[in-house]
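Q: Mind looking at a prediction? Sequence and model below.
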Amino acid sequence: MSSGNEPNGDVGEREKVLPVASEAETPGQKTERSTKGIKWFLLVVGILSSAFLFALDNSIVADVQPQIIETYPGSIDKLPWLSVAFALGAASTTLVWASLFGSFDYKPLYLIALVLFEIGSALCGSANLMDVLIFGRALAGLGGAGLYLGVLTLLSALTTASERPVYVASTGLVWGLGSVLGPVIGGAFAESSATWRWAFYINLVIGGLFAPVYLFMIPSVDPRPEQRTVQKAAAFDYAGSFLIIAAFSLGTVGLSFGGSLFEWRSATIITTLCLSGLLFVLFGIQQCFCLFTNLEHRLLPVQYFKSRTLVLLFVQSAASGAPIFVPVYFIPLFFQFTRGDGALDAAVRLLPFVCFLVFFSLANGAIMGKEGHYAPWYIGASIFIIIGSALMYTVNETTSTARIYGYSILLASGAGCIVQIGFIVAQAVVPRSEMSAAVAFINLAQISGLVIALTLANTIFLNDAQIQIANILPNASPDEIDSAISASRSAFLQSLSRDVQQQILHAIVVSISKTYILCMTSGALILVLAFGLKWERVFLVM
């Protein structure tokens, strides 16, 4: 039996059982809840509603992008930011929120995150410019990251050790539900008289509904009651926060605008990407040597990079972003172009993928909870991801709907099997006192992978489609080309001959197919790294 720290031994060792520190090893841990009955039910539902909103916003724009572009003509070059801005806001601040929740009272932090999320949603719904909408998405992502970490932190703090795994696991179920309903809700609003704007206003309605729970029923929990607020603020890692946020922001700008607004070899893109890389390096140096901070308060748990298991889990969790989110955004777009689907119908087409993704995520949690091995899951899942992605790459405008459903289910089955493994294993191989840091570590990997995957996928799609359509219509203006890409029923596209329309449709479908190269690459990376994992068993014993 291991102590709960990083497991010892070589890959060749057959098996290890790695429990987290037990109840007896955690002095002062509560053995009975003070809140019970209907009050406890309302409290849990209210807290979980935040995880639902975060998941909903992750996928809700997947199906309303054409309607948004129609609202803001000439903004096709900013299309990647509809999805990326939210993920960027979350990825760049995940470590910041984790550090804050490690020092300050949970309740005010949770409420601050909620307010930021709701303000961002309100800006998105009321935006009169695409730039305002993008800013709102980034602000909602920033608040959403705090909400999600707040949910995990509050549920861990308010539950007993014996019941905690069930309540923490429920966040995965709620996340799945939000992911499933996101495209459907967005599509339903886009086709109604309410318009796509209510895909964001709905967050205000749900937030208002549970406002009494947030304000009056969530208790204050101070992780460091012995320190005053001024002391906590003085110890915060401001330098690290600035470096990580700036690095993510510049990197995403460079990847998103490269090839669309600027040539990849332009000085603007090269400078932006180089600055991003430099800031990441500076952040690493600052964290390693605790410059302008200290070991206890630095943002990044650098010690985890000394663990082979945690490093592999980090990279694999980041790689899982492509097979999870590329289909969520591009399957509806495919059906809108090839089948003439409206937003709601296209969202329904996505349900087989999302439902199987959630099902296999839950199945993995249930089976791993009893059996314990995790390396075989990565090997099997990556094979499904590679096969499913390769099949999706072969899809064209004449491929039957049934085949597309089958291919997407294969991809979803593989992605679902590994979506939660990183969280489970990371918490099982660190001391109990570091479990929140382990969650933040894997969460950073997943959201970073999401940012990279969506940025690259959108860039691949737009750049390739623009090049192909420009070859088909050499005399078309950039605005006309963008109009053809932005919607299957655009006035410009409808004005062309049937033969030219078919050529453009084929070009767009080919461009969509190329985004699945990212999924194949991610699956291959996960497979290779899986053979470096230790063949061991882990059990999350609270």
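A: Cool, the structure landed. Numbers count the residues shown, from 1 in each chain.
Q: Only C-alpha atoms from now on, for both contacts and neighbour counts.
A: Noted.
Q: ok, which stretches of the stretch 1-150 of the chain are helices?
A: Assigned by DSSP state H, counting those that start in this stretch, the helices in the stretch 1-150 of the chain fall at 37-59, 65-71, 80-101, 106-126, 130-158.
Q: right, and these - which one's nearest I469?
A: helix 65-71 (17.8 Å; Cα to Cα).
Q: Specify the stretch among the helices of the stretch 1-150 of the chain that is closest to Q446.
A: Going by Cα to Cα, the one of these nearest Q446 is helix 80-101, 8.5 Å.
Q: tell me which element V253 falls in.
A: Here V253 sits within helix 238-257, counting by DSSP states H and E.
Q: Now do the buried residues in that helix.
A: 239-241, 243-257 (16 or more other Cα atoms under 10 Å).
Q: what's the answer for stretch 473-486, then?
A: Counting neighbours by 16+ other Cα under 10 Å, the buried set in stretch 473-486 is E480, I481, D482, S483, A484, I485, S486.
Q: Looking at those, which two lie furthest apart in space?
A: Going by Cα to Cα, the pair spanning the buried residues of stretch 473-486 furthest: E480 and S486, at 9.8 Å.
Q: quick one, what contacts M368?
A: M368 makes contact with Y374 under the criterion Cα atoms under 8 Å, 6 or more residues apart in numbering.
Q: I'd guess it is in a helix, am I close?
A: Yes. Counting by DSSP: H, G, I helix; E, B strand; the rest coil, one finds M368 located in a helix.
Q: Let me know the next secondary structure element after the helix holding V253.
A: helix 267-288.
Q: What's the first helix or strand after that following helix?
A: Taking DSSP H and E, what comes next after helix 267-288 is helix 308-319.
Q: Against that first model, consider the following:
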Amino acid sequence: MDHRHILRALSGLLIVLFVAMTSSTVVSVALPQIIGSLNGTQSQYTWVVTAMLLASTASTPIWGKLADLFSKKLLLQIAIGIFVVSSIACGFAQSTEQLIAFRALQGLGMGALQVLVQVIIAAMISPKERGRYNGYLGGVMAVATVGGPLLGGFITDTSWLGWRWCFFIAVPFTLLALVMLTRTLHLTEIRRPDTKVDYLGASLIAVGVSVLLLWVTFVGNDFDWLSWQTAAMVGASVVILGGAVAVEARVKEPVVPLHVVRRRDPALAIVASLAVGMAMFGGAVFLGQYFQIGRGYSPTEAGLLTIPLMFGVLVSSTVARLVSKTGKVKPYIITGVIVLTLGFLGLSTIDHETSLVLVSIGMLAVGVGVGMSMQNLVLVLQNTVPLSELGAASGAITFFRSLGGTIGVSVLGAVLANQVATKITAGLTKLGVDPAASSSGGSTLNVAAMPPEIREIVRAAYGDATGHIFLISAAISVVGVIAALFLTPTKLRDSVDLSPARAGAGAGSGGGVRPRSPWFRWTAPV
């Protein structure tokens, strides 16, 4: 496909990616109103988020592997169909039980769309040329991540729309993208009728990851970190995932190709992506809460205040397109994760009275770091694998990034809750109010309904505690810096597929032919 045809197909792919990612964040602001309208409970509030997250994350590597075995275009069309039907169903849900079930189905479609878009782009464009288009991809991901809550706030604040449009709004855009892709996307599909899907490995991965994510979701709230529930869930997850590794090491067509992810550069890219995912998603989720509760802004205003984060990603994603000129991706990744760390260090100093200018500078740095590192880390992994393993490899790194984001949200949320509880207790005691006897001591997020003096204590507690979680985010992103420094400084290849000799040899991290070690491969810099 030439540049003009690539842009035509890319337009539909970017619309699909934007809608899928936006749908995962657009309801975050509207959830209190949604649950209230359906007469749901706090437990059901959590499950509306968890159901989507579980289905999306656990199914990502499976969709990636299916893309290696079957028509990528057909799989994308199926995923779009699942997403459209589930979005309409969510909008018409009459109870929280129905909404939870439909959100799980929607998560299945979201996970498919996010990984299939990246796989299809990689199947159309060589790694070296892909840098030109990764700017568009990173920009769309940034706008979706930050713009989702902004759009949700606008819909929630607009009386003539209502919360159901948080789900309906995605449908026309997705159908438009389906029409565009049907007409413009033309891939050379390699038929492999002799292959079999590893259903056992896929099932073990899905179950093991689901148990782990359930533990991450509920630990710290429903039970303690050190408890029998933790031992049971973590132990079960380790055993099940251990069984999955044993299966994947023996089957002909593994869902997660272990011989790929244990090489030096793919492994380092996954570690760095895991760290960036934990830091970025974990930190960004709580920015909206900081502006709404800690600073007293409305949902729409909170969304507008996060524009520096989105702008940073947009600008840096454009700059990162220069990787196509040189083919050298490591300098951009190292610069990105360092700037990301500095941004989080800056945000770790904020409290409920910090100047918005300083907060904006910190968010801008975080955005720049994410834009320069996130998609380029995917590029590092895709550069090391042949076309036949592209889907599984892309699914693996997307899976670990999503898993990192999920764990980051849970861990940082637990830290924030603990800090807030401590600060509110201290504030109420200083005010002469018994925290145990006060029903307003942070047990509800309806800050506007609190007495003025308690309202200020709660706002200050959230505003001051947020800095602590950004300090943890900075520490996590340091892991990404270390992983990036050890990446091999190789050049991106200028072909879509590896040469037959290199593909057959497994394609080392530098693209050369090297013997495979039984566990982990460390290659000398090229």
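A: Sure thing, it's come through. Bear in mind that the values here come from a model prediction, so they are computed numbers and not experimental data.
Q: Need the TM-score from the superposition.
A: Once superposed, the chains reach a TM-score of 0.82 (TM-score structural alignment, normalised by the length of structure 2), with 489 aligned residues with a Cα RMSD of 3.2 Å.
Q: for the helices of the stretch 1-150 of structure 1, which one sits closest to I526 of structure 1?
A: helix 80-101 (20.8 Å).
Q: Would you point out which residue is most central in structure 2?
A: In structure 2, the C-alpha nearest the mean C-alpha coordinate belongs to S402, at 4.2 Å (Cα atoms, centre = their mean).
Q: Quick one: residues contacting L377 of structure 2.
A: Counted by Cα under 8 Å, 6+ apart, L377 of structure 2 has contacts A269, I270, A272, S273, I333.
Q: what's the answer for G74 of structure 1, then?
A: By Cα under 8 Å, 6+ apart, G74 of structure 1 lies in contact with D479, D482, S483.
Q: Run a quick neighbour tally on P500 of structure 2.
A: By other Cα atoms under 10 Å, 11 other residues sit near P500 of structure 2.
Q: go on, G312 of structure 2?
A: G312 of structure 2 has 23 nearby residues by other Cα under 10 Å.
Q: quick one: what's aligned to it in structure 1?
A: Alignment of G312 of structure 2 against structure 1 is given by TM-score structural alignment, with F356 as its counterpart.
Q: when you compare where the top helix by length along structure 2 runs with where helix 42-69 runs, what's the angle?
A: Secondary structure of structure 2 per DSSP state H: the longest helix is helix 390-431. Counting by axes from the mean of the first three to the mean of the last three Cα atoms, to 10 degrees, helix 390-431 of structure 2 lies at 160 degrees to helix 42-69.
Q: What angle do helix 199-218 and helix 390-431 of structure 2 make with each other?
A: Interaxial angle of helix 390-431 of structure 2 relative to helix 199-218 (the same axes, to 10 degrees): 10 degrees.
Q: Does helix 390-431 of structure 2 pack against any helices or strands, and if so which?
A: Applying 3 or more Cα pairs under 8 Å, 6 or more residues apart in numbering; DSSP states H and E, we find helix 390-431 of structure 2 packed against helix 42-69, helix 96-124, helix 199-218, helix 264-289, helix 356-382, helix 452-485.
Q: Export those to a markdown table and append columns for distance to W163 of structure 2.
A: Below are these laid out as a markdown table (distance: least, Cα to Cα, whole Å):
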| stretch | distance to W163 of structure 2 |
| --- | --- |
| helix 42-69 | 14 |
| helix 96-124 | 13 |
| helix 199-218 | 25 |
| helix 264-289 | 18 |
| helix 356-382 | 28 |
| helix 452-485 | 26 |
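Q: of all those, which lies closest to L412 of structure 2?
A: Nearest to L412 of structure 2, of those and by Cα to Cα, is helix 452-485 at 5.6 Å.
Q: Which positions in the closest one come out as buried?
A: Here helix 452-485 of structure 2 shows 454-484 as buried, counting by 16+ other Cα under 10 Å.
Q: counterpart of the helix or strand that it is followed by in structure 1, which residues?
A: Proceeding N to C from helix 452-485 of structure 2, the next assigned helix or strand is helix 500-505, under DSSP H and E. The aligned range for helix 500-505 of structure 2 in structure 1 is empty, by TM-score structural alignment.
Q: what's around E32 of structure 1, how many residues?
A: For E32 of structure 1, the count of nearby residues is 13 (other Cα under 10 Å).
Q: Which residue comes closest to it once chain neighbours are left out?
A: T160 (6.0 Å; Cα to Cα, 6 or more residues apart in numbering).
Q: Make sure that neighbour is indeed in a helix.
A: No. Counting by three-state DSSP, T160 of structure 1 is not part of a helix but coil.
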